[in-house]
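# Below are the sequence and a predicted model for it; my questions follow.
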Amino acid sequence: MALDDQPGSGPAPSEWRGRFYEDLTIGGVFKSRLGRTVIDADNVWFTCLTMNTNQMHFNQEHAARTWSGQCLVNSTLTLALVTGLSVPDTSENATANLGWDRVTLPGPVFVGDTLWAESEVLSKRESRTNPDVGIVRIRSRGINQRREVVIEFERTFMIYKRTVPEARASFPGTDTPWSL
């Protein structure tokens, strides 16, 4: 399926609520609208937050003596970032992630790299135990500014159907007329 044939590929809606189970089709491909540049603070804070003591991520003198010659961005930050970049297109209305599988890191990520996400819907099915949700499996990859793939993985999540109460719009609205 071409990107232009997918729901939501036309003019931008006045209210974006993300895609629901019904909006995702097997073979549908989504490319993140935004890229995200990894800065040093991202890498250092994430490494400290997760208590990762591998000096490759925070000690430039140590990293200078390794194969890369510089600090390597924490690979779990790469996974989290590319997952996050895929959310507006695929799982903004998910109720739970069920798993990440087959994570591979074909290329390194360094501070200063900008990443984008590309995702494809691999399968979907109705939940056997909850009629309000479906189960969707996608594959995603992170692509840097040099067009290099730096991470690939599969992710399975449970996502709401459009008609359930949990899917209603959360914007509160108002009865107050505009004053300007």
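Received the coordinates, thanks. A quick note: this is a predicted structure, and the numbers were derived from the prediction, not measured.

# all contacts plus neighbour counts: C-alpha atoms, from now on.
OK.

# Next, the buried residues of the helix of greatest length in the chain.
In terms of residue count, the longest helix belonging to the chain (DSSP state H) is helix 75-90. Within helix 75-90, the residues that qualify as buried are 75, 77-79, 81-83, 85-90, counting by 16 or more other C-alpha atoms under 10 Å.

# Following element in sequence after it, please.
Using DSSP states H and E, the helix or strand that follows helix 75-90 in sequence is strand 94-104.

# One more to weigh against that first structure:
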Amino acid sequence: MRPGVIEVGPQRYRESFGRYFEEFTVGDVYEHRPGRTITETDNIWFTLLTMNTHPAHFDHEYAAKTEFKRPLVNSPLTVAILVGMSVSDVSQKAVANLGWKEIKMTAPVFAGDTLYGETEVIEKRESSSRPEQGLVTVKTIGKNQDGKTVCEFLRTMLIWKKGFGPGDS
């Protein structure tokens, strides 16, 4: 049987996503694939959903007068897609996201760009108050189809240890 698949009964299997606290190693890097191409519709819907009324995200005439010459993808959408891409690798077994910091948008993202992500484990420690869980801090980097870094951030999560999570029964 391939890794990531568990037997749940006779001739019955289930994919097992995510990693337990014990399965993280500082220095490991996870490449998140497939990539995700952002459409103009994605950007407009996200902009409306979050009530971000800045015309740089949806007004082509306004954007044409900026240094970018076209609408920018809403920055929180870029972060959200990169977080989503990383879930199966780093936070599928998280109890909670404890925080994001050092969020940097290093290059513009436009409709039609394809994002690729990678996440490095930079810190891991036992929880002092929750012996069945541990804290993991990762650095995620998002790149576009040309390999240019467009976003990076640190994220700290509380992760279940083996045998203690709600899906471990």
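It's in. Everything numeric in this text was worked out from a predicted model, so none of it was measured.

# which one among the buried residues of helix 75-90 of structure 1 gets closest to Arg65 of structure 1?
Ser75 (19.3 Å; C-alpha to C-alpha).

# what about that closest one, distance to Met56 of structure 1?
11 Å (C-alpha to C-alpha, to the nearest Å).

# Okay, helices next: where are they in structure 1?
40-49, 60-64, 75-90.

# ok, average deviation of the shortest one from structure 2?
Following superposition, helix 60-64 of structure 1 is found to deviate from structure 2 by 0.6 Å on average (mean C-alpha distance after the TM-score superposition for structure 1).

# got it, and the first one?
Superposing on structure 2 places helix 40-49 of structure 1 at an average distance of 0.7 Å from its equivalents, by mean C-alpha distance after the TM-score superposition for structure 1.

# Contacts for that helix next, please.
Counting by C-alpha atoms under 8 Å, 6 or more residues apart in numbering, the neighbours of helix 40-49 of structure 1 from elsewhere in the structure are Thr53, His57, Phe58, Val73, Asn74, Leu77, Val111, Gly112.

# Now that helix: buried residues?
Buried-residue list, helix 40-49 of structure 1, by 16+ other C-alpha under 10 Å: Asp40, Asn43, Val44, Phe46, Thr47.

# distance between it and the chain's centre?
Centroid separation for helix 40-49 of structure 1 versus its chain: 19 Å, with C-alpha atoms, centre = their mean, to the nearest Å.

# In structure 2, what range does that helix match?
Mapping helix 40-49 of structure 1 onto structure 2 (TM-score structural alignment) gives residues 40-49.
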